[in-house]
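Chemist: pasting the structure only:
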């Protein structure tokens, strides 16, 4: 998403507002919520909801109470309450939809301990904020060098400065527990700020860093996905995908979140499907299921004595045979049912052009020149 004033300019930066993706209209922010109630007025006597949603670096969003009744709109830069000092963020949502988002995030809208919005950010606040943001990459590089010198088994993935520049939060990933007390001392001495270390998971790391997925689009976790549900290999098995870790894993190294998108549809289709381990009793022998196609409702069976020869059966035919087997009745063979399916097959594609062929240029050309020369030779005249 992008607003009309944020067309891409030099070095991938927005040409219009020069805010590096945090434009005033909030059109190109990550995880933006569209305020579809913006053009509707409140009923008579009802006061506007006094909480707002504020976004900070990357996808971090928090809720704040507008105690002073400031006139705020989406895209306003505000100074908000922090544990010490103040932070600076951008308003991403106002009005009644904030109440819905708070309910979704399980935040109590009447909580008296909810942090407050101090004021709209002044130019001095914005200058300090931008100056801190510009230092983050250099500090991240320097902090990684300190962590390597201390031989700590951790990866520092991102740094986020507080709006007033008094504190920096370092996000890291690690397999095991890390003793970073000496790291905090060295970084506080080198940078002259308060340090907070926060461990995140690999999915949260990919969300903060962003990137392009194998589908060619931006990562779902960094654009619209807010909850990380567990993904298991059973999701791939239900969808009959090859268990190839290189194809099923995302940039975070975990299973792709998109494996869960179509899982419900597959589970719904499998409700009326015969079990994969079902055996068909025939007079010719026992048949085992080798493969199934859920949406074509086709299963392939082969005899125990001839596993290389597969016979395609429809789902209803398999259920019919299983019902007969329950009544101790065996069919003659699978070939009878497979032959019926072969007769029902129809051509699903025809050449609409008709005269063209994909191999028309592969045909060898006839040597007409030699034939022409042979016909053009003068005939010998007889003086007889």
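Modeler: Good, I have the coordinates. If you're wondering where the values come from, they're calculated on a predicted model, not measured in any experiment. Residues are numbered from 1 along each chain as shown.
Chemist: Please count neighbours and contacts with C-alpha atoms only from this point.
Modeler: Noted.
Chemist: Regarding the closest residue to residue 303 other than its chain neighbours, what is its secondary structure?
Modeler: Residue nearest to residue 303 in three dimensions, not counting chain neighbours: residue 287, with 4.2 Å by Cα to Cα, 6 or more residues apart in numbering. With DSSP: H, G, I helix; E, B strand; the rest coil as the basis, residue 287 sits in strand.
Chemist: Report how many residues lie close to residue 287.
Modeler: 23 (other Cα atoms under 10 Å).
Chemist: go on, residue 70?
Modeler: Neighbours around residue 70, by other Cα under 10 Å: 12.
Chemist: what do you get for residue 34?
Modeler: The burial count for residue 34: 12, using other Cα under 10 Å.
Chemist: any idea where the helices of the stretch 51-200 of the chain begin and end?
Modeler: Taking DSSP state H, counting those that start in this stretch as the test, the helices found in the stretch 51-200 of the chain are 96-104, 123-149, 181-191.
Chemist: this is the comparison structure:
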């Protein structure tokens, strides 16, 4: 028996089978998929259709179903095509979470999808977009205050579900007649809210993650502005609203923690009295338990940050008629900042290294031996100094010979010197030797 249920392979300890082959929304990780006997624990399976629509069915035929299988399930009328997303012991928990109390609501699985079923399914799905556009035009012609957000055809193409959004009640009896005559299918109208529409469409939130309503949220709880007040969030509609134009669902995630932590803070109406001045409540860090006080009611003047223990100590002293000399007790309370992984390393550290590459660092730790580099640098400096001296001398001679650029040729400083040189050369050429016959004649 031990050898029969022994898990082998590179994925031991990791339930890779529970991931399955699916790119659907509201994915559920089946961490019990590799447990022996999990599939035989119950005959219930979870089947997902377009977007976030799910259903639960009885596997009465005992088909060997796994996560990712495409099956044909019972529908009214005909059958529908969906993807198995969960099997085993987790399905009853999902049914309990979905509040399905009646066993009559649970239908059964017919079979695994055949090629003929898939052809009808693909044909029906190809008509959904055109049907949605035409149905919007019909609703506008009838003057109905509603928005048709999505259309979903049944797997066999006999029925179409129209998802619409409306602020109030809509009399769409005439609309159903027109749609049935136009598309020749059975019509089902289903009203959804703005959050459900955002979940069906999907998208990326301002946090950088996929929308919660499109990934894991099934039941939506109303969100009020009180959740923002408890967490000291600015009441800015542009920041508090999500893609559905409603308050973000994530505001409810931590509100209980903030409410519990806020009970340990002093009242905002209490002022702290010292021998020098009175301090008024300015702001508070709820989770850290720090309160900041100011000497002005409306401005940030002489801000002092205290712990809640110190604040209650001063309040008790004021009630006894005592006034401390100052608010701080020895050392001022400094707010402790959480460690941020991004702040530990500069984002431009690689650019700085590339910019300084090839430059000698005087105060740093250059690579290689320091003494050898100093010797090489001294020799290089001596060579450069000799070259500079030769270049300066050569440039000075050229400047004296050619004169300054742009100056008058008559006023150049080297002109007189050149003239004297020419006169001396000519005199030497013309002057006769002292022992010539001409000198004797004279």
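Modeler: Yep, it's here. Model, not experiment: these values are computed from the prediction.
Chemist: tm score of chain vs chain?
Modeler: Remark: TM-score between the superposed chains equals 0.77 [TM-score structural alignment, normalised by the length of the first structure]; 335 aligned residues with a Cα RMSD of 3.5 Å.
Chemist: before we move on, the earlier item: any chance of the helices of the stretch 51-200 of the first structure in CSV with mean neighbour count and distance to residue 224 of the first structure as columns?
Modeler: Output for those, formatted as CSV (neighbours: other Cα atoms under 10 Å; distance: least, Cα to Cα, whole Å):
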stretch, mean neighbour count, distance to residue 224 of the first structure
helix 96-104, 16, 14
helix 123-149, 15, 24
helix 181-191, 14, 33
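Chemist: Just tell me which of the ones you listed ends up closest to residue 221 of the first structure.
Modeler: Of all the helices of the stretch 51-200 of the first structure, the one in closest proximity to residue 221 of the first structure, counting by Cα to Cα, is helix 96-104 (17.5 Å).
Chemist: Which stretches in the first structure count as strands?
Modeler: Remark: strands assigned in the first structure by DSSP state E are 51-55, 61-65, 77-81, 86-93, 117-120, 155-161, 167-173, 194-199, 279-281, 286-293, 298-303, 311-314.
Chemist: And the shortest one against the second structure, how far off on average?
Modeler: Going back to what we said before, that points to strand 279-281 of the first structure. Its matched residues in the second structure lie on average 2.6 Å from strand 279-281 of the first structure after superposition (mean Cα distance after the TM-score superposition for the first structure).
Chemist: Tell me the residues of the second structure aligned with that strand.
Modeler: Here strand 279-281 of the first structure aligns to the second structure at residues 271-273, judged by TM-score structural alignment.
Chemist: Could you do the second one as well?
Modeler: With TM-score structural alignment applied, strand 61-65 of the first structure matches the range 54-58 in the second structure.
Chemist: now do the third one
Modeler: Aligning strand 77-81 of the first structure against the second structure (TM-score structural alignment) gives residues 70-74.
Chemist: now the fifth one
Modeler: Following TM-score structural alignment, the aligned partner range for strand 117-120 of the first structure in the second structure is 109-112.
Chemist: residues in contact with the residue nearest to residue 303 of the first structure?
Modeler: Applying Cα atoms under 8 Å, 6 or more residues apart in numbering to residue 287 of the first structure gives the contacts 279-281, 301-304.
Chemist: So the aligned residue in the first structure for residue 133 of the second structure versus residue 371 of the first structure, what's the distance?
Modeler: In the first structure, residue 133 of the second structure lines up with residue 141, judged by TM-score structural alignment. The spacing between residue 141 of the first structure and residue 371 of the first structure, counted by Cα to Cα, to the nearest Å, is 78 Å.
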